[in-house]
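Chemist: below are the sequence and a predicted model; questions follow.
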Amino acid sequence: MLKVISRLSLSTSVGLVLGWQAASVLALPPPEDIPEEVLRTEIITDARSPIDGKQLTAAEYADLQAQLQSRPVTPPLSPQVRETITLLRLRRLIRTLIPFLPI
């Protein structure tokens, strides 16, 4: 280690030593930071709506989650839209198999 430091200039070696010490100090969290273990035990009693971001109570949030889970996953589509989607998927498949075909 001393051979490596003696080969380097004085300013470089001092910078390396100070840089190592600064890195160890910067790795500590700020003193006002709450530890994660404490945050995990905290009970959250308020929430935000996933739809519009309004503040909700725990009961309102549970009701909203139940409503969101009970509604259908995909809304009904018109037959024209379904046909267009099917044709686009077919076009993508053909372009994957035969890329030089001008579709």
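Modeler: Ah, there it is.
Chemist: alpha carbons only for contacts and neighbour counts from here, please
Modeler: OK.
Chemist: what ranges does the protein have for its helices?
Modeler: 2-7, 10-26, 36-41, 58-70, 79-97 (DSSP state H).
Chemist: ok, and here's another one to check against it:
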Amino acid sequence: MGRVKARKAIQLLYLIVISATLVVLSSYWGSAVIGLPPPEDTPEEILRTKIIIEARSPIDGRFLTAAEYAQLQAQLQEVPPPKLDPRIREQIFLLRLRKTLFRFFPFLNF
């Protein structure tokens, strides 16, 4: 009886050692390849020093020169004055106020 238990304990120990070895080796197997960027990828340091001389329009996607792009960005930065009817503005304000009140007082039904 003692030999059977000893043999089973040794088999269990072998199984644990082999499986742990396989897990450790398989985890290190492809890890060196995963950390490297693809060879055709241009490094970020080189891309930062590159001078951009053409761009695409954010509106329709056509190509623009640098001057046209700067002019378009300046036009987009200007905020036009609001052209909303004052009654509609008041309705929007009241709806936002109602929504806020419902967060604090959900039991109110108005």
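Modeler: Nice, thanks for sending it over. These numbers were taken from a predicted model, which means no experiment stands behind them.
Chemist: ok so, going back, for the helices of structure 1, which one sits closest to residue 47 of structure 1?
Modeler: Nearest to residue 47 of structure 1, of all those, is helix 58-70, at 6.6 Å by Cα to Cα.
Chemist: what's the closest one aligned against in structure 2?
Modeler: Using TM-score structural alignment, helix 58-70 of structure 1 lines up with residues 66-78 of structure 2.
Chemist: stretch 81-94 of structure 1 now?
Modeler: Aligned by TM-score structural alignment, stretch 81-94 of structure 1 falls on residues 88-101 of structure 2.
Chemist: superposed on structure 1, what's the mean shift for that stretch?
Modeler: If you overlay the two and look at stretch 88-101 of structure 2, the average distance to its match in structure 1 is 1.4 Å (mean Cα distance after the TM-score superposition for structure 1).
Chemist: quick one: distance of that stretch to the chain centre.
Modeler: Here stretch 88-101 of structure 2 is found 33 Å from its chain centre; the criterion is Cα atoms, centre = their mean, to the nearest Å.
Chemist: same thing with stretch 70-87 of structure 1?
Modeler: With Cα atoms, centre = their mean, you get 29 Å for stretch 70-87 of structure 1.
Chemist: between the two ends of it, how far is it?
Modeler: 31 Å (Cα to Cα, to the nearest Å).
Chemist: equivalent analysis for stretch 50-63 of structure 1, please.
Modeler: With Cα to Cα as the measure, what separates the two termini of stretch 50-63 of structure 1 is 12 Å.
Chemist: buried set for it?
Modeler: residue 61 (16 or more other Cα atoms under 10 Å).
Chemist: how distant is that stretch from the center of its chain?
Modeler: Stretch 50-63 of structure 1 sits 22 Å away from the centroid of its parent chain (Cα atoms, centre = their mean).
Chemist: ditto for stretch 58-76 of structure 1
Modeler: With Cα atoms, centre = their mean, you get 23 Å for stretch 58-76 of structure 1.
Chemist: ditto for stretch 9-29 of structure 1
Modeler: Centroid separation between stretch 9-29 of structure 1 and its chain, computed with Cα atoms, centre = their mean, is 32 Å.
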